[in-house]
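Engineer: missing the sequence, but the structure's below:
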């Protein structure tokens, strides 16, 4: 019986059984779209990546990303984890991996750089978002409150109103008043379905990224992400949403030039603490780059029977 090899890693953590789970198929040649979707549904992780030879030989690989229900154009932790796996592997379709990788994805080219320890072992990755920050419509606080099962008064609008933000994958982003409210948030699937029809009419998808700032350090955030319409009740780490949030907050600063370092903790309420580093560079009033970084830990390897 035919089979395909896989590796799983925990992303945005240095410890196994923390962070965000990811399955990587390092050589997906020969798999059909249907097989890829079935494999992603079988793992039931928030995403699974499938690595194919690049269409342009100047790039490292063509990477496809599937959630349990659909293919998506970009995501943060799948890129961080995939680069980590390929860097550890050392060979990508007969070529040395190197420390700088370029992935072809639906959202564009994703550049990744490997992080190594003092002994030269790959321990993590940083990636650059493939698209500049784009903002969609503002989302009514009442909609956010219904989706998260919280009070409208707990949603902060001083810095920004809830809004759809994207650097390759869109999320509704909203700030909450405190950690207690963040901890109480619980997704209401019916409210998400209603929000999807209103704010994402093409595919009815609506994902919500909630965060709160820590008073002693406003650039150290805690966050949670819910996407029940995509069979992801809660995500332990969402790099693409973190990148969009970092770009949004940096855009709102009065400074025309700035480099902002943001640390985002996510997954704490799930028992899978993740630490996401975001660096947003602003020049001449515009965001020039959004870097998303984190460590990884290898967990399992094996074969999937086809």
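Structural biologist: Ah, there it is. All values derive from a computational prediction rather than experimental measurement. Numbering: from 1, shown residues only.
Engineer: going forward, measure contacts and count neighbours with C-alpha atoms only.
Structural biologist: OK.
Engineer: Report the buried residues of stretch 8-20.
Structural biologist: 8-20 (16 or more other Cα atoms under 10 Å).
Engineer: Redo the residues you listed as JSON lines? Include distance to residue 40.
Structural biologist: Converted to JSON lines, the buried residues of stretch 8-20 look like this (distance: Cα to Cα, whole Å):
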{"residue": "8", "distance to residue 40": "12"}
{"residue": "9", "distance to residue 40": "15"}
{"residue": "10", "distance to residue 40": "16"}
{"residue": "11", "distance to residue 40": "17"}
{"residue": "12", "distance to residue 40": "20"}
{"residue": "13", "distance to residue 40": "22"}
{"residue": "14", "distance to residue 40": "24"}
{"residue": "15", "distance to residue 40": "23"}
{"residue": "16", "distance to residue 40": "21"}
{"residue": "17", "distance to residue 40": "19"}
{"residue": "18", "distance to residue 40": "20"}
{"residue": "19", "distance to residue 40": "18"}
{"residue": "20", "distance to residue 40": "15"}
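Engineer: what about versus this one:
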């Protein structure tokens, strides 16, 4: 029986069985889109990646990203984890990979830099492929209902928005950690929100956050993509960083924050987001984190 290699890694963590798990197929040549989708559904992780030869030989690889239900244009932890896997292998499709890589994705070119400690690859930093786009303002009551909260649980003065740097999310700041801890996805409300705000690139997903002195705590719910809760969401963290930087009245400054996610799931994740703002313009966001290998094996086809 034909088979194909896979590996899994935990992303945005240094602790095995923490962070966000990712399945990577390092050489997906010959797989159909339907097979990729079926494999992603079988793993059941928030995303799985399938690595293919690049269309432009100047780039490292073409990377396709699948949730259990759909292919998506971009995501953070799949890029960090895939770079970690290829960096540890040292090659892709017979060519050595350097400290910097470029992945071709639906959302565009994703630039990647490996992170090393004592010569060993321990993680990666990626650059979001698109500038910040604010798609809609969202009714606070609708967003709160999706998270089984009320509008009073949201932070005063915060307008929920759908925003993206490659993949759209709805962002809502909650009043305190108690509200963040009470949140739980309500599928019926998500279905209504998805009908009211349909998109071709993904289903309605909500990223809740609360700002603390030294970091931001967050949770992400996407039940319509079969991800009741995500332990770490790099693409959402990147968009939030860009949005917070854009809202800051200061015209010029560096932006460097740690976003902690997955705590309520027992899979603490640490996502570093960095950008800068010059003359009111927010630079492309950089997302970084550590990874640890977990599983390796073959998939029977």
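Structural biologist: Nice, I can see it. The model shown is predicted, which means the values in this text are computed figures rather than measured ones.
Engineer: Run through the helices of the stretch 151-300 of structure 2 in chain order.
Structural biologist: Listed in chain order, the helices of the stretch 151-300 of structure 2 (DSSP state H, counting those that start in this stretch) span 177-182, 187-196, 234-247.
Engineer: chain center to the second one, what's the gap?
Structural biologist: Taking the mean C-alpha point of helix 187-196 of structure 2 and that of its whole chain, the gap between them comes to 21 Å (Cα atoms, centre = their mean, to the nearest Å).
Engineer: Same check on the longest one?
Structural biologist: In terms of Cα atoms, centre = their mean, the gap separating the centre of helix 234-247 of structure 2 from the centre of its chain is 12 Å.
Engineer: With stretch 15-25 of structure 2 instead?
Structural biologist: That offset, for stretch 15-25 of structure 2, works out to 13 Å (Cα atoms, centre = their mean).
Engineer: go on, stretch 200-210 of structure 1?
Structural biologist: 15 Å.
Engineer: Any idea how far apart the tips of it sit?
Structural biologist: Using Cα to Cα, to the nearest Å, one end of stretch 200-210 of structure 1 lies 18 Å from the other.
Engineer: And for stretch 195-205 of structure 2?
Structural biologist: From its first residue to its last, stretch 195-205 of structure 2 covers 13 Å (Cα to Cα).
Engineer: which other residues reach that stretch?
Structural biologist: 70, 72-73, 167-170, 190, 193-194, 220-225 (Cα atoms under 8 Å, 6 or more residues apart in numbering).
Engineer: which of those count as buried?
Structural biologist: Using 16+ other Cα under 10 Å, the buried ones in these are 70, 72-73, 167-170, 190, 193-194, 220-225.
Engineer: Now, those residues that are in strands?
Structural biologist: Counting by DSSP state E, those place 72, 168-170, 220-222 in strands.
Engineer: before we move on, back to that, for the buried residues of stretch 8-20 of structure 1, which one is nearest residue 282 of structure 1?
Structural biologist: residue 12 (24.4 Å; Cα to Cα).
Engineer: Aligned to the closest one, what sits in structure 2?
Structural biologist: Counting by TM-score structural alignment, residue 12 of structure 1 corresponds to residue 12 in structure 2.
Engineer: now swap in residue 261 of structure 1 and tell me
Structural biologist: Looks like residue 261 of structure 1 aligns to residue 256 there (TM-score structural alignment).
Engineer: so how far is residue 12 of structure 2 from its match?
Structural biologist: Distance check for residue 256 of structure 2 against residue 12 of structure 2: by Cα to Cα, it reads 16 Å.
Engineer: on that earlier part again, correct me, but the match of residue 261 of structure 1 touches residue 272?
Structural biologist: Yes: the criterion here is Cα atoms under 8 Å, and residue 256 of structure 2 meets it with residue 272 at 7.3 Å.
Engineer: the more surrounded of these two?
Structural biologist: Neighbours were counted for residue 256 of structure 2 and for residue 272 using other Cα atoms under 10 Å; residue 272 has more, 22 against 16.
Engineer: thinking the more buried one is in contact with residue 261, fair?
Structural biologist: No: the criterion here is Cα under 8 Å, and residue 272 of structure 2 misses it with residue 261 at 11.2 Å.
Engineer: which ones are touching residue 115 of structure 1?
Structural biologist: Counted by Cα under 8 Å, 6+ apart, residue 115 of structure 1 has contacts 99, 122-126.
Engineer: Reformat these as JSON lines; add distance to residue 43 of structure 1 and secondary structure.
Structural biologist: Shown next, in JSON lines, are the contacts of residue 115 of structure 1 (distance: Cα to Cα, whole Å; DSSP: H, G, I helix; E, B strand; the rest coil):
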{"residue": "99", "distance to residue 43 of structure 1": "29", "secondary structure": "coil"}
{"residue": "122", "distance to residue 43 of structure 1": "25", "secondary structure": "strand"}
{"residue": "123", "distance to residue 43 of structure 1": "24", "secondary structure": "strand"}
{"residue": "124", "distance to residue 43 of structure 1": "23", "secondary structure": "strand"}
{"residue": "125", "distance to residue 43 of structure 1": "23", "secondary structure": "strand"}
{"residue": "126", "distance to residue 43 of structure 1": "25", "secondary structure": "strand"}
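Engineer: helices or strands next to the longest strand along structure 2 in the packing?
Structural biologist: For structure 2, the longest strand by residue count, based on DSSP E, is strand 286-300. Packed against strand 286-300 of structure 2 by the contact rule (3 or more Cα pairs under 8 Å, 6 or more residues apart in numbering; DSSP states H and E) you find strand 3-11, helix 76-89, strand 120-127, helix 234-247, strand 269-278.
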